[in-house]
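**Q** here is a sequence with its predicted model. Questions after.
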Amino acid sequence: MTTLSDPPRESFQLSMLLNDTRYRSYTFQFIALIALIAFFGYLGSNLVQNLRDAGLNISYGFLGEPSNYDINQTLIEYDSRSSHWRASVVGVLNTLLVAFLACVTATVIGVIAGVLRLSNNWLVRKLMAVYVEAFRNVPVLIWIIIIFTIMTAVLPAPRDFRGDDPAASMLFDAFAFTNRGVYIPKPVFETGGVAVVLVFLLSVVGVFYYRRYATKLLYDTGKLLPMGWPSLAILILPSLVFYVLLGRPIGLEYPELKGFNFGGGINIRGSLIALWFALAIYTGAFIAENVRAGIQSVSKGQTEAAASLGLRPGRIMNLVILPQALRVIIPPLISQYLNITKNSSLAIAVGYMDITGTLGGITLNQTGRAIEAVLLLMLFYLVISLSISALMNVYNNAMKLKER
């Protein structure tokens, strides 16, 4: 609604796109966007023209052809008659597996080492300092090779388990540590087994919500609920009850020595273990420094105030220090997770067939489709990296200080 005292509205003119500060920035951004699109369009057309002149064309038809090579560790059904596409999927799953395991393990190691770096115990503090400096200053590829060499040279061969050598004996008659990998029991699901797994997953969610409720109750009312045994009870008891009521629908298939190798169970190959632990221990050293920096960013007065209220050191760390330190820890932690995912491409050094070893290695060499294979590799790592960043940024926004 306008009044007689209001100045007349100025009609829009094209000259305002450059002269009016309200529109000038949008004009320059639009021009820059058009120039960028034209530049990439030129590069694309130039690439297509050069490929055409060389008698080449970009085609992904090779993904449907038989791969004609075996993969030593797979999470899905695969053989040499499977297509290159299925081999690529196997490589993707292997990459995601080692990246997930390494991220979880590196986080645990990094948090523990970062906290112990600030311990009052001189010996513990110096040991953690040696760990951090030793691992983060040596290339991760060297650690991968060292761990893999130790596993293949020190651990006994499967045939040695027939003798009386105490070093070549199964742990609890269920775990066998050999130079071909580690053999562990394999779960066997019968009717109702999936229900027990679902109950366990719901129990994990229940533990999370209980601890969140207990923390909120402490902040709101000062009432301190126990954390340890209730969390353990919520995690174990429901699954145990369902497991018994459904007639124990989950069994175990133990590895057994058959001939010169073990049969049954699950074989975790040495290449996976070497890559997993090398990435975890190496990246854990960087995460430890992030955790130490986050803890030291919290004012010492916070610790003294919490101690004056009678809180134990463990409670002070969990309820006062770490929640505030997370605002400093999470942003660099995202970069460490991305580094783990990208460093997993070093798997080919120990024969672990990830996406770089399948699509970017054997498939590329067999088909000669270097451009197509590299573009797919770039797309995969880009999608995974952006997904990790998006999920961690959601968590980071949830942990940020909420200002009024």
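**A** Okay, I see it. Fair warning: this is a prediction, and the values are worked out from it, not measured in the lab.

**Q** when you work out contacts or count neighbours from here on, use the C-alpha atoms and nothing else.
**A** Noted.

**Q** so what's the residue count around T215?
**A** For T215, the neighbour count with other C-alpha atoms under 10 Å is 18.

**Q** which strands or helices does the strand or helix carrying it pack on?
**A** Element membership for T215, per DSSP states H and E: helix 193-221. Secondary-structure packing of helix 193-221 (3 or more C-alpha pairs under 8 Å, 6 or more residues apart in numbering; DSSP states H and E): helix 228-245.

**Q** repeat that with 10 Å
**A** With contacts defined as 3 or more C-alpha pairs under 10 Å, 6 or more residues apart in numbering; DSSP states H and E, helix 193-221 has these neighbours: strand 186-189, helix 228-245, strand 250-253.

**Q** need those in a markdown table (columns: mean neighbour count and distance to N339).
**A** Listed next are the helices and strands packed on helix 193-221 as a markdown table, based on neighbours: other C-alpha atoms under 10 Å; distance: least, C-alpha to C-alpha, whole Å:
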| stretch | mean neighbour count | distance to N339 |
| --- | --- | --- |
| strand 186-189 | 14 | 31 |
| helix 228-245 | 15 | 32 |
| strand 250-253 | 15 | 36 |
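
**Q** looking at these, which is nearest to I388?
**A** helix 228-245 (27.1 Å; C-alpha to C-alpha).

**Q** so that closest one versus helix 193-221, what angle?
**A** 160 degrees (axes from the mean of the first three to the mean of the last three C-alpha atoms, to 10 degrees).

**Q** contact partners of helix 228-245?
**A** 192-193, 195-211, 248-250 (C-alpha atoms under 10 Å, 6 or more residues apart in numbering).

**Q** circling back to that earlier point, got the helices and strands packed on helix 193-221 as CSV, with distance to I334 columns?
**A** Output for the helices and strands packed on helix 193-221, formatted as CSV (distance: least, C-alpha to C-alpha, whole Å):
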stretch, distance to I334
strand 186-189, 33
helix 228-245, 28
strand 250-253, 37
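
**Q** this is the comparison structure:
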Amino acid sequence: MYMDKNGDLATGYDILNVILLPDGTRNYEVVGHYNPHAPPGQDFVIDEKVIIWESYFTQKPPQFRCNPSCHPGYRKLPKEGKPICCYDCIPCAEGEISNQTDMDTCITCPDDEWPNQKRDACIPKVVTFLSFEEPLGIALTSISMFFFLITAVILGIFIHHRDTPIVRANNQYLSYILLISLMLCFLCSLIFIGHPQEVNCILRQTTFGITFSITLSSILAKTITVVMAFQATKPGSNLRKWMGSRVSVSIVLCFSLLQTVLCLAWLFTAPPFPHLNMKSLTGTILIECNEGSIVAFYCVLCYLGFMAGISFSVAFLARNLPDSFNEAKYITFSMLVFCSVWISFIPTYLSTKGKYMVAVEIFAILASSGGILSCIFLPKCYIILLRPERNNRKELRKL
């Protein structure tokens, strides 16, 4: 035998069958050979048909292991303190397969594949995302369109009755801006549904952040208008000159512009992008939008929370002011709903994965927008449509 410096055979050798003849002599027959330089599969060759076994063997060829073969899907685990031919058969680990008998190690499947139930072959992983065709996507789309249409109808009612006291109370133009921004909020939830691509990944959070900032800044402007209107009625007050619509619109533009700058900085530094998540769920590829910068994402949410907190605080302090139609009280209720939804959103969002994480955010958008719409505008619509006799200055002061 000739071995190299690593202790491996440098040349091939023949495999001999020792035959004991009746006269006590031995004969050697070549039944195969081993060539380390041959291509894989041809390095070890043996012809089992020409092997002559001893007559006293009960099994020909004799059993060369302590236990039956390990089937595909299993691998050999040598028994401690036993000969090498004695081993246990254990299933392949998660994400691995064995497609031959008596394999020493299992094979790891590629990232986009997963073992079948028998773990003897790799099969493609299931690709999943929140689509418009599945029941969850259909339900969320239907709810979003329903609220959009309801908001559009309320906007039409307010425009049609724009000269009535209940619409003109507390700046009717702010009501128009608020209703239009709510319509955009309901529509922006649709961007979260469907196959994630670069465009809708970029538009998802930024559109949501900007439209909600317009909504909350409009509510904040409404709240400030309530306080200023009460203070302006006091003798000698200089706030009358600040009661025009320019101040309210300036508040909306200022707070919305800050959120827009924040979103633009997010897009220019670390924009969201589509991502194939192969690790979160077993046997599943999650097509999702990576937020790019998780810090920027939570900064957008915190800014919305900051505006909601200011609006809630001011409206709560002004809830008992003798304002027409008591606008501050309804703003307080709407902000209470808004804050409750988004405070519960964060732990729920972090504890879900895949399309259900997207569904949680859509639900938060719809629930908070619907809460604002219901608390602020439904009481007014009730009086406009069902109690028109109360839609006058004298009756509104009693509310």
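**A** Sure, I can see it. Everything numeric in this text was worked out from a predicted model, so none of it was measured.

**Q** just the TM-score for the two chains, thanks.
**A** Overlay of the two chains. TM-score (TM-score structural alignment, normalised by the length of the second structure): 0.24; 120 aligned residues with a C-alpha RMSD of 4.3 Å.

**Q** the helices and strands packed on helix 193-221 of the first structure: which one's closest to I273 of the first structure?
**A** Of these, nearest to I273 of the first structure by C-alpha to C-alpha is strand 186-189, at 17.3 Å.

**Q** packing partners for the closest one?
**A** Partner elements for strand 186-189 of the first structure (3+ C-alpha pairs under 10 Å, 6+ apart): helix 193-221, strand 250-253, strand 266-268.

**Q** just name the most buried of the ones you listed.
**A** strand 266-268 (a mean of 17; mean count of other C-alpha atoms under 10 Å).

**Q** with adjacent residues omitted, what lies nearest to P91 of the second structure?
**A** Y74 (4.3 Å; C-alpha to C-alpha, 6 or more residues apart in numbering).

**Q** I figured that neighbour was touching Y87, is that so?
**A** No: contact criterion C-alpha atoms under 10 Å: Y74 of the second structure and Y87 do not qualify, at 11.8 Å.

**Q** who has more neighbours out of these two?
**A** Using other C-alpha under 10 Å as the criterion, Y74 of the second structure and Y87 rank with Y74 on top: 28 against 21.

**Q** which parts of the second structure are strands?
**A** 13-20, 26-34, 44-46, 74-78, 87-91, 96-97, 107-108, 113-115, 122-124, 126-128, 273-277, 284-290 (DSSP state E).

**Q** buried deepest among these, which one?
**A** strand 96-97 (a mean of 24).

**Q** what helices or strands is that strand leaning on?
**A** Taking 3+ C-alpha pairs under 10 Å, 6+ apart as the contact cut, strand 96-97 of the second structure packs with strand 74-78, strand 107-108, strand 113-115.

**Q** pipe those into a markdown table and attach distance to V31 of the second structure per row.
**A** Below are these laid out as a markdown table (distance: least, C-alpha to C-alpha, whole Å):
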| stretch | distance to V31 of the second structure |
| --- | --- |
| strand 74-78 | 28 |
| strand 107-108 | 32 |
| strand 113-115 | 39 |
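
**Q** quick one: closest of those to I154 of the second structure.
**A** strand 113-115 (51.1 Å).

**Q** what packs against that closest one?
**A** Looks like strand 113-115 of the second structure contacts strand 96-97, strand 107-108, strand 122-124, strand 284-290 (3+ C-alpha pairs under 10 Å, 6+ apart).

**Q** so who does the closest residue to G32 of the second structure other than its chain neighbours touch?
**A** Nearest non-adjacent residue to G32 of the second structure, counting by C-alpha to C-alpha, 6+ apart: I46, 4.0 Å away. Contacts for I46 of the second structure were tallied using C-alpha under 10 Å, 6+ apart; they are D14, I15, L16, V30, V31, G32, H33, Y34.

**Q** and of those, the nearest to V249 of the second structure?
**A** Y34 (88.7 Å).

**Q** my read is that that closest one contacts L16, right?
**A** No: judged on C-alpha under 10 Å, Y34 of the second structure makes no contact with L16 at a distance of 11.1 Å.

**Q** strands of the stretch 251-400 of the first structure, start to end?
**A** 256-258, 261-263, 266-268 (DSSP state E, counting those that start in this stretch).

**Q** out of the ones you listed, flag the one nearest W143 of the first structure.
**A** Across the strands of the stretch 251-400 of the first structure, closest to W143 of the first structure is strand 266-268 (C-alpha to C-alpha), at 18.8 Å.

**Q** for the closest one, packing partners?
**A** So strand 266-268 of the first structure, by 3+ C-alpha pairs under 10 Å, 6+ apart, packs with strand 176-178, strand 181-184, strand 186-189.

**Q** go again using 8 Å as the cut-off
**A** Packed next to strand 266-268 of the first structure, using 3+ C-alpha pairs under 8 Å, 6+ apart, are strand 181-184.

**Q** who are the packing partners of the strand it packs on?
**A** strand 176-178, strand 266-268, helix 270-296.

**Q** show me which residues of the helix ranked longest in the second structure are buried.
**A** Longest helix in the second structure, counting residues (DSSP state H): helix 198-232. Residues 200-229, 231-232 are the ones in helix 198-232 of the second structure that count as buried (16 or more other C-alpha atoms under 10 Å).

**Q** what count of nearby residues applies to Y303 of the second structure?
**A** By other C-alpha under 10 Å, neighbour count at Y303 of the second structure equals 17.

**Q** report the contact partners of it.
**A** Counting by C-alpha atoms under 8 Å, 6 or more residues apart in numbering, Y303 of the second structure touches Q259.

**Q** would you reformat the helices and strands packed on strand 113-115 of the second structure as JSON lines and include distance to M335 of the second structure?
**A** Listed next are those as JSON lines, based on distance: least, C-alpha to C-alpha, whole Å:
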{"stretch": "strand 96-97", "distance to M335 of the second structure": "52"}
{"stretch": "strand 107-108", "distance to M335 of the second structure": "52"}
{"stretch": "strand 122-124", "distance to M335 of the second structure": "47"}
{"stretch": "strand 284-290", "distance to M335 of the second structure": "29"}
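
**Q** quick check: which of the ones you listed is nearest to S181 of the second structure?
**A** strand 284-290 (24.4 Å).

**Q** same for the closest one, what does it pack against?
**A** By 3+ C-alpha pairs under 8 Å, 6+ apart, strand 284-290 of the second structure packs against strand 126-128, strand 273-277.

**Q** helix 198-232 and that one, what's the angle between them?
**A** 50 degrees.

**Q** I appreciate the help and will end here.
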